[in-house]
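Novice: model this:
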Amino acid sequence: MAVEAAASSELVKVVALLGAAVVMVPLFRRFGLGSVLGYFTAGLAIGPFGLGWFSDPQAILHTAELGVVMFLFVIGLEMRPSHLWSLRKEIFGLGTAQIATCAIVLTLVAKLFGLPWQVAFIGATGFVLTSTAVVMQLLAERGDIALPPGQKIVSILLFEDLLIVPLLALVAFMGPSAGSADGEGSRWLSVAIGAGAVVGLVLVGRFLLNPLFRILAAAKAREVMTAAALLVVLGAALLMQLSGLSMAMGAFLAGVLLSESTFRHQIEADIEPFRGILLGLFFLSVGMALDLGVVARNWPLIVGLVLALMAAKALCIYVVARVMGSSHAQALDRGVVMAQGGEFAFVLFAAAASAGVIDVDINANFTAVVVLSMALTPLVVLAHKHFAAPAVVSMEGVETAEGLSGSVLLIGFGRFGQVASQSLLARDVDVTIIDNDVEMIHSAERFGFKIYYGDGTRLDVLHASGAGSARAIAVCVNDAAEADRIVELVSHEFPQAKLLVRSFDREHSLRLIHAGVDFQIRETFESAVMFGQAALMELGADEDDARDIAEQIRERDAERLQLEMAGGDLRAGAHMTFGSSLPGVPTPTPFTVPKRQSRTLNADQVPPEA
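Specialist: Okay, here's the model as predicted:
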């Protein structure tokens, strides 16, 4: 009975963790506050300083750190060695400059709060170590990890992970027993062990991992492949931890070594569910670790340190980024995103307390400072997004639409406009193209296209672009409301031009037809019909049969369009087949799907958004 009670108690804790996350995270995301803050709040609510459902958050935190480990492994899978080598300047150059500047300035800031130099240095260097988990989650939610600004942030985070090793050695030097011969010898031994572990991991990854996965893949046991992927991640992390290095760095190296493997995507798919759950558990445990009692007793010092250190760190990151060539917007964004302390600070503070450099109270205060900074970061990022001025796009080298003329005016040079323009340009038609996306204009120029900057919803821009003399105006913009505005202007001001418009769905097509355009086509309809035709042919259908079916689908779609134009109620006509006769619409015979059972489709069976 005692065993059953204990098992039941543990199950209640698991249910509590999952329930808190399931309730809080969607709620916070719904209000635009992000999942990270939702996890923190859930952890605080159920932790020892909230409802008290958990009494030992540190135990959960140690387990949940595996989420960070797996996150770094997945990032490593995306970083081929050649790509990692191309980031060496960011990793060692930008990383060194940022960390050194922040460490000096933050130490001075901590000293202003009356802390001794050693204590101020420990607190500052711990705060310099940015939270990999928080930053990577924020970048992932924004989709910025693979972009150049995101890659720079990832590079700095990697260098900070490497920095934990010399910092721990430095803490040992600062301890009361730092001068002993035994202590010095053990430190050199630790360095040798760490270097040997890195070399060993590289050799294993280089010569053993791919053969191992080939053997397992040949066994065709999916669960064994999953177990092997977990073994690689956890084994690399354990090796680094036993060697006194960062678990996350070990997992990252393992990911890099597997980045060129043919099994990379399979491994990533196997790891992803565990990574997501454990990373959420990490954020939950960080929220539990916030000791509200410590904050209440020392709130002037803790709140002051949080605000001062975050502001100083953000300023240092901004200055270094600007000096290293980043734009104002990128530098400011980097400063805001990386302004917090991180999970490796907990390791550093614990080592400093064990070595006698700081006492238990200072450790608790510094831990509270880091946790609060991690919790505040999503709010600061949200505020920055709300109040920051939009980035100013350089217009250098871009010509605005003025005094232009041509047989065809094409508005919008996105994916649709690029394809549509090729037929006209192939016949040497005099085409004038305008777009309001500066980056698109620069990109198109590299391929030999001349695009003018102009907003097609403005009448003066249309006049300047030659709409008054154009024989045809093609509206290819990627926004239905914007297209409707252009159609309204062109219909009233330039009736001499044929008006051709890109439509988005059937409802938009109806609006365009009522507006009197000469031609409209839904952006995905024809490609989807051709896709279905190709699918039938790949399944063995005769080419002529597949082509006939595609043509009948076009006719049935035209029938539905006329029904809706006439105000017909498709729900009332649920039993009317596509073969029903309407004025001006051909009457096709019901078709059969080759090698499948015959089927007559009703008019209401065409999806309304097609």
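
Novice: Please count neighbours and contacts with C-alpha atoms only from this point.
Specialist: Will do.

Novice: element containing residue 27, please.
Specialist: helix 2-30 (DSSP states H and E).

Novice: With residue 434 instead?
Specialist: strand 431-435.

Novice: Okay, buried residues for the helix or strand just after that strand please.
Specialist: Later in the chain than strand 431-435, the nearest helix or strand by DSSP H and E is helix 438-445. Buried residues in helix 438-445, counted by 16 or more other CA atoms under 10 Å: 438, 441, 442, 444.

Novice: ditto for stretch 8-25
Specialist: 16, 17, 18, 20, 21, 24, 25.

Novice: is it possible to export the residues you listed to JSON lines including distance to residue 270?
Specialist: Formatted as JSON lines, the buried residues of stretch 8-25 follow (distance: CA to CA, whole Å):
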{"residue": "16", "distance to residue 270": "26"}
{"residue": "17", "distance to residue 270": "23"}
{"residue": "18", "distance to residue 270": "21"}
{"residue": "20", "distance to residue 270": "25"}
{"residue": "21", "distance to residue 270": "22"}
{"residue": "24", "distance to residue 270": "26"}
{"residue": "25", "distance to residue 270": "24"}
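
Novice: contacting residues for residue 168?
Specialist: Contact analysis of residue 168 by CA atoms under 8 Å, 6 or more residues apart in numbering lists 348, 351.

Novice: hmm, 10 Å instead?
Specialist: 174, 244, 245, 347, 348, 349, 351, 352 (CA atoms under 10 Å, 6 or more residues apart in numbering).

Novice: The fourth one and residue 209, how far apart?
Specialist: I take that to be residue 347. 30 Å (CA to CA, to the nearest Å).

Novice: distance between the helix or strand residue 551 falls within and the chain's centre?
Specialist: Per DSSP H and E: residue 551 is located in helix 543-565. Computed by CA atoms, centre = their mean, to the nearest Å, the chain-centroid distance of helix 543-565 equals 40 Å.

Novice: Return the list of helices and strands in contact with it.
Specialist: Helix 543-565 makes packing contacts with helix 506-514, helix 525-538 when contacts are defined by 3 or more CA pairs under 10 Å, 6 or more residues apart in numbering; DSSP states H and E.

Novice: doesn't residue 145 fall inside a helix?
Specialist: No - under DSSP: H, G, I helix; E, B strand; the rest coil, residue 145 falls outside any helix and is assigned coil.

Novice: Now show me the structure for the sequence below, then we'll compare the two:
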Amino acid sequence: MAAETASHGVDLIPVVTLLAAGVIAVPLFKRFGLDSVLGYLAAGLIIGPFGLGLFTDAQSIIHVAELGVVMFLFVIGLEMRPSRLWGLRSEIMGLGLLQVVLCSALLTFAGMALGYSPSVAFVFGMGFVLTSTAIVFQILNDRGELSTPKGQRIVSILLLEDLAIVPLLAAVAFMAPGAESSDLSSDLMHVAIALGALVALILIGRYLLNPLFKVLAQAGAREVMTAAALLVVLGAALAMQLGGLSMAMGAFLAGVMLSESTFRHQLEADIEPFRGILLGLFFLGVGMALDVNVVVANLPLISFAVVAFMLLKGIGIYAVARLLRSSREEAIERAALMAQGGEFAFVLYAAATTFGVIDAQTNAIFTSTVIISMVLTPFVTMAVNAAATRLTPAAAATSLDGIDAPDGLTGNVLIVGFGRFGQIVSQPLLARGLEVSIIDNDVEMIQAAAEFGFKVYYGDGTRLDILHAAGAENVGAIIVCVDKADVALHIVELAKAEFPLVQVFARAYDRGAALSLIAAGVDYQLRETLESALVFGCYALTKLGVPEPEAEEIMEEVRRRDEQRLAIQQVEGLYGGKQYFQGNRPTPTPLTTPKRTGRSGNAEAEAVLKGSADVGGTAAT
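Specialist: This next block holds a predicted model:
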């Protein structure tokens, strides 16, 4: 029976092996100060066909794991609003194009120097020109530099290189034996299909996606929202693939089209876990794909090619950076980071093999050269950074200061909840010119706020991944304005635990909620009706004949006694902290008068607490 179950059950051994390899290798490499990418690559080499032999088909894993790169570009697209992307047009078409042209010329000549024909040398060099988007993005993401100006320049170059794969594949097809006799009408048809897929994707993103997510959000099914996020990413990638374009480019365009959507933070949080796992799986697959037998058999050629190509490409990148007036330090760092080949080289070399431009053995040599360059990249960047720190410590410190607060986020505010309370809180912040991000999970309220010019993003503030996606770690303050006391307490506890350096302010439902928020470590809390009720009471006194100065003095006395009661109740623990909440609606714990203890006892406390009955209502107000 066990054997029968095993024969018909799901084989979990490969899945468990892959997960275990990543879980063991990455923390181990991090412990020794090495990059996580290097950990994945080493783990893949160990468990792959040329290590322990636990896997025999590395390419199938790479094909599946390429979805990690696709999702990474979707997340980058979410950060690239169309206006921001338009602002980078000069970097994309100027810096990116100039770097691709110069490096392709240098590497093609290097390939010819190795004895290859011009067409084969061109294919070899162009595969190496296409930098690994996955590795560069992962390193920049680990450093927190994706949003910095120098990080954005690198992203611009990578976008141009991703676009370059399309004409390169066309060039490979043209170089194929007998390609000159190909049908022109067929080529035009392929171009038309590609343009049609691009236009269809833009129209769907412009007119369909936002209404779709509004309907799903109103349904309140979180798993359906996650499924819809995956559908958008994979559907856009499939559309581009069917049109003969890059899957990664399709995902990036989908992200850009949704970057202005109110559901941006929710989408990013839903995609992030899948992106991280699949990207790690991609690096594992690359490590497995390194054919040790080919490397050993062609060690002099591959060793020379790796060193020569990385050096020449680095020189080309440095020259372009300096020509366009980047600093020497930035030019060196960019050269070290982008000197390797990338994952699109595998696609280009496979197409060249299919069209007969290169043979299988040459493909294996080229692929091994690119993989080794990818493996060496973390070492090269660490060595360059270490040398830069020793040579120019002051400059390194300045750079780190810029990373701590990308895009000028110091002083920004994240508001969670945009009901009647949150709307009023936001007004002085916006009037002062602060950058205010707002999230709420009420779709109707978000639509109503949009009619008055407010940009509110859909998101559940009780989810840590949503807070991260909203940039909570980079703001000056998190202001919790939700109306439910238990939800507010949960958000405050989450924020104080995860972002201890960020100030957290919260709206309190009543006195009991205020005491619970204070116990949770909130930096400031205010009962939602306190100040408005005091102003109302002061006005009533004046209209009943009490002189205005006397009325204001009475109100100040009420405030003072209220603050004393709150402080004493906090110390005495009259409210049971978290036990205060019963169900979804707060239920005040009955107030008990503390006993006297000796001459001093708590006479003053008793007088203050008894004052609650004298000054308008219960102590739970």
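
Novice: Send over the TM-score of the superposed chains.
Specialist: The TM-score (TM-score structural alignment, normalised by the length of the first structure) is 0.68; 446 aligned residues with a CA RMSD of 3.4 Å.

Novice: Can you list the buried residues in the helix holding residue 551 of the first structure?
Specialist: 545-547, 549-553, 555-557, 559-562.

Novice: Then stretch 521-532 of the first structure?
Specialist: 521, 522, 523, 525, 529, 532.

Novice: And the nearest residue to the last one once chain neighbours are set aside, how close does it get to residue 520 of the first structure?
Specialist: What that stands for is residue 532 of the first structure. Using CA to CA, 6 or more residues apart in numbering and skipping the chain neighbours, the partner closest in space to residue 532 of the first structure is residue 550 (7.7 Å). Separation of residue 550 of the first structure from residue 520 of the first structure (CA to CA): 19 Å.

Novice: and if you look at residue 75 of the first structure?
Specialist: Counting by CA to CA, the gap from residue 75 of the first structure to residue 520 of the first structure is 44 Å.

Novice: that's a strand at residue 501 of the first structure, yeah?
Specialist: Yes - assigned with three-state DSSP, residue 501 of the first structure falls within a strand.

Novice: residues contacting it?
Specialist: So residue 501 of the first structure contacts 410-411, 473-477, 483-484, 486-487, 509, 512, 517-523 (CA under 10 Å, 6+ apart).

Novice: Read off where the strand holding residue 434 of the first structure ends up in the second structure.
Specialist: With TM-score structural alignment applied, strand 431-435 of the first structure matches no range in the second structure.

Novice: next SSE after the helix holding residue 27 of the first structure?
Specialist: With DSSP H and E, the next secondary element past helix 2-30 of the first structure is helix 35-46.

Novice: Please work out the angle formed by the directions of that following helix and helix 2-30.
Specialist: Counting by axes from the mean of the first three to the mean of the last three CA atoms, to 10 degrees, helix 35-46 of the first structure lies at 140 degrees to helix 2-30.

Novice: so how far is helix 35-46 of the first structure from its chain's centroid?
Specialist: The chain centroid and the centroid of helix 35-46 of the first structure are separated by 21 Å, computed with CA atoms, centre = their mean.

Novice: so how far does the very next helix or strand once past it sit from its counterpart in the second structure?
Specialist: The C-terminal neighbour of helix 35-46 of the first structure among helices and strands, as given by DSSP H and E, is helix 57-77. On superposition with the second structure, the mean distance recorded for helix 57-77 of the first structure (mean CA distance after the TM-score superposition for the first structure) is 0.4 Å.

Novice: ok, now stretch 375-384 of the first structure?
Specialist: With mean CA distance after the TM-score superposition for the first structure, stretch 375-384 of the first structure averages 0.7 Å from its match.

Novice: For that stretch, report the contacting residues that lie outside it.
Specialist: 32-41, 134-135, 138, 283, 286-287, 290, 306-307, 310, 332-333, 335-341, 369-370, 373, 385-386, 388.

Novice: just the buried members of the residues you listed?
Specialist: Counted by 16+ other CA under 10 Å, the contacts of stretch 375-384 of the first structure give 33-41, 134-135, 138, 283, 286-287, 290, 306-307, 310, 332-333, 335-341, 369-370, 373 as buried.

Novice: In helices, which of those residues fall?
Specialist: 35-41, 134-135, 138, 283, 286-287, 306-307, 310, 332-333, 335-337, 369-370, 373 (DSSP state H).

Novice: what are the ranges of the strands in the stretch 301-450 of the second structure?
Specialist: 413-416, 436-440 (DSSP state E, counting those that start in this stretch).

Novice: Among the buried residues of helix 438-445 of the first structure, which one lies nearest to residue 56 of the first structure?
Specialist: residue 438 (54.3 Å; CA to CA).

Novice: What count of nearby residues applies to the spatially closest residue to residue 257 of the first structure that is not a sequence neighbour?
Specialist: Setting aside the residues directly before and after it, residue 257 of the first structure is nearest to residue 205 in space (CA to CA, 6+ apart), at 5.5 Å. Neighbourhood size, residue 205 of the first structure [other CA atoms under 10 Å]: 19.

Novice: Residue 273 of the second structure too?
Specialist: Neighbours of residue 273 of the second structure using other CA under 10 Å come to 12.

Novice: next one: residue 150 of the second structure
Specialist: So residue 150 of the second structure, with other CA under 10 Å, has 16 neighbours.

Novice: In contact with residue 359 of the first structure, which residues?
Specialist: Contacts of residue 359 of the first structure (CA under 10 Å, 6+ apart): 119, 349, 350, 352, 353.

Novice: okay if I get these as TSV plus neighbour count?
Specialist: Below are the contacts of residue 359 of the first structure laid out as TSV (neighbours: other CA atoms under 10 Å):
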residue	neighbour count
119	21
349	27
350	18
352	24
353	18
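
Novice: Which two among those are spaced furthest apart?
Specialist: 119 and 350 (12.9 Å).

Novice: residues shared between the contacts of the two?
Specialist: Common neighbours of residue 119 of the first structure and residue 350 (CA under 10 Å, 6+ apart) are 358, 359, 363.

Novice: Pull the contacting residues for the first one.
Specialist: The one in question is residue 358 of the first structure. 116, 118, 119, 120, 122, 123, 175, 349, 350, 351, 352.

Novice: Assess the claim that the last one and residue 363 are in contact.
Specialist: Okay, so that is residue 352 of the first structure. Yes - counting by CA atoms under 10 Å, residue 352 of the first structure does reach residue 363; the two are 8.4 Å apart.

Novice: May I see the buried residues of stretch 521-532 of the first structure organised as CSV, with distance to residue 426 of the first structure added?
Specialist: CSV is the format used below for these (distance: CA to CA, whole Å):
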residue, distance to residue 426 of the first structure
521, 21
522, 23
523, 21
525, 24
529, 25
532, 28
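
Novice: ok, for residue 564 of the second structure, nearest residue in space, not its chain neighbours?
Specialist: Here the residue nearest residue 564 of the second structure, using CA to CA, 6+ apart, is residue 608, at 7.2 Å.
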